[in-house]
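Engineer: next come a sequence and a model predicted from it.
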Amino acid sequence: MTGRVCRVEPIDPDRHAADLFAANRAAPDGRFWTYLPYGPFETLADYRAWMDKACLGDDPLFHAIIDQATGKAVGVASYLRIDPKVASIEVGHINYAPPMQRSLIATECMYLMMARVFDELGYRRYEWKCNAANEASKRAAVRLGFTYEGTFRQMSVVKGRNRDTAWFSILDREWPAVKQAFQAWLSPDNFAADGSQKQRLSDLTAAALRAKSGMGSDGMT
């Protein structure tokens, strides 16, 4: 999956482990591992061992996110809960190293993965789930065009702590409008010379979903 600033490719420990470990080590602490069931990793050997054990199956199907400018892996995301019978799939195990956080790459890679799910695979439902305490992840889901569906209480225990899980989704009938919102935001015309955005993606996706549901800005049909 190739975009303007990044590409998303099946993960390969031989090619990606060292780059990802180095990128992750750029963080001053391990806070971005808080809501993942693994990590942080103290050594490259530890990280590589985890990748060899966890990242080479078919579900979850792990991908590395590559910065086109440097050719280096700077993040990870996966498809999981893959159910072709009902055409439903989830995106998860998202881990953006510091060089990728709050960057154009972080948004474009999510667009590329959505486009494959809906445009190439013809799936009906795309899911995003996160720890209900992870406010940043919940905001990201809404920004990306997902709709909140509810919270499953005490769904699991992660790193010895209770996890309530918030569920979000995008449906195939919503995708064409959400896709247009992404394309408008990702266009070079949406960015000023200093790199600042002219339109926010959250505004574009919210407007797209309102229009798709037939609701006006005042909430009335």
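Structural biologist: On my side now, so go ahead.

Engineer: switch to C-alpha atoms for all contacts and neighbour counts from now on
Structural biologist: Will do.

Engineer: neighbours of the nearest residue to Asp19 once chain neighbours are set aside, how many?
Structural biologist: Spatial nearest neighbour of Asp19, chain neighbours left out: Ala73 (5.5 Å); criterion: Cα to Cα, 6 or more residues apart in numbering. Around Ala73 sit 29 other residues, with neighbours defined as other Cα atoms under 10 Å.

Engineer: is it true that Ala73 touches Leu20?
Structural biologist: Yes: the pair Ala73 and Leu20 passes the contact test of Cα atoms under 8 Å, sitting 5.6 Å apart.

Engineer: residues in contact with stretch 75-94?
Structural biologist: 20, 36, 59-66, 95-97, 100, 117, 122-129 (Cα atoms under 8 Å, 6 or more residues apart in numbering).

Engineer: mind checking which of the residues you listed are in strands?
Structural biologist: Of the contacts of stretch 75-94, the ones assigned to strands by DSSP state E are 61-66, 95-96, 125-129.

Engineer: in addition, the following structure is provided for comparison:
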Amino acid sequence: MTLEGRYCRLEPLDAGRHADQLFEEYVDTDPADWTYMSVGPFSAREAYREWVESAAASTDPRFYAVVNGVSGGALGTVSLMRQDLANGVIEVGNIMYSKRVQRTPISTEVQYLLMRYVFDELGNRRYEWKCDNLNKPSRRAAARLGFTYEGTFRQAVVYKGRSRDTAWFSMIDNEWLRNRDGFEEWLDPANFDDSGSQRGSLKVG
């Protein structure tokens, strides 16, 4: 399923459509940006294509390409994962964006589109965000987007040769009902001036 927004759309990740575009977008990415990802950075185009082929074939995590709504170019990836349909729980993860997404509404709209899909269309009760406890930008993003911090699971994961303490955040269905209008007001084009700067901050939580 493709999720359509004003500024971007999320479409199922496909190596033929997205791998080369994404590799080019990531060429200038600071290797440090990959520190908290389970994979990368990728220095070879073919290695990245192989990863995209594997990710696109997965159903859990289910990967999406973040596509610019104007240019049609792929700018990043995101996934829905740990899909617990019996209990109505799903997690967002594997978020990686091109630098061109920074300081644009796209990163916020990605989360709005996923939340709307997860809660309104799939009928889930709980939406989770987890990150390395050391990943301060991810923790700030979760708080800004209205997620509630629930605690830190110590020594929860080993990746890239080191132990990770995992910070857990969540949003539940009744919180989404309160937050949805705040996202829609913030994403309204009237909230941005001619330079693309926001006039009002995101009011959720």
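Structural biologist: Sure, I can see it. Since the structure is predicted, the reported quantities are computational estimates derived from the model, not experimental observations.

Engineer: still on that earlier bit, a markdown table please, covering the ones in strands among the contacts of stretch 75-94 of the first structure and showing distance to Lys159 of the first structure and neighbour count.
Structural biologist: Conversion of those to a markdown table gives the following (distance: Cα to Cα, whole Å; neighbours: other Cα atoms under 10 Å):
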| residue | distance to Lys159 of the first structure | neighbour count |
| --- | --- | --- |
| Leu61 | 22 | 20 |
| Phe62 | 21 | 26 |
| His63 | 24 | 24 |
| Ala64 | 24 | 25 |
| Ile65 | 26 | 30 |
| Ile66 | 29 | 25 |
| Asn95 | 17 | 21 |
| Tyr96 | 20 | 23 |
| Arg125 | 29 | 20 |
| Tyr126 | 26 | 22 |
| Glu127 | 23 | 20 |
| Trp128 | 20 | 21 |
| Lys129 | 17 | 20 |
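
Engineer: closest to Pro13 of the first structure among the residues you listed?
Structural biologist: Closest to Pro13 of the first structure out of these is Ala64 (9.6 Å), distances taken as Cα to Cα.

Engineer: how close does the closest one get to Ile11 of the first structure?
Structural biologist: According to Cα to Cα, to the nearest Å, Ala64 of the first structure and Ile11 of the first structure sit 5 Å apart.

Engineer: just Gly195 of the first structure next, same as before
Structural biologist: 30 Å.

Engineer: so between the two, which is more surrounded?
Structural biologist: With neighbours defined as other Cα under 10 Å, Gly195 of the first structure and Ile11 compare such that Ile11 has more, 21 against 10.

Engineer: list the residues that contact the more buried one.
Structural biologist: By Cα under 8 Å, 6+ apart, the contact set of Ile11 of the first structure is Cys55, Leu56, Phe62, His63, Ala64.

Engineer: tell me which of these persist in the second structure.
Structural biologist: Contacts conserved in the second structure for the contacts of Ile11 of the first structure, using both residues aligned by TM-score structural alignment, their matches' Cα atoms under 8 Å: Cys55, Phe62, His63, Ala64.

Engineer: out of those residues, which one sits closest to Val157 of the first structure?
Structural biologist: For those, the nearest to Val157 of the first structure is Cys55 (21.1 Å; Cα to Cα).

Engineer: so that closest one sits against Ala64, correct?
Structural biologist: No: counting by Cα under 8 Å, Cys55 of the first structure does not reach Ala64; the two are 10.2 Å apart.

Engineer: thanks a lot, catch you later.
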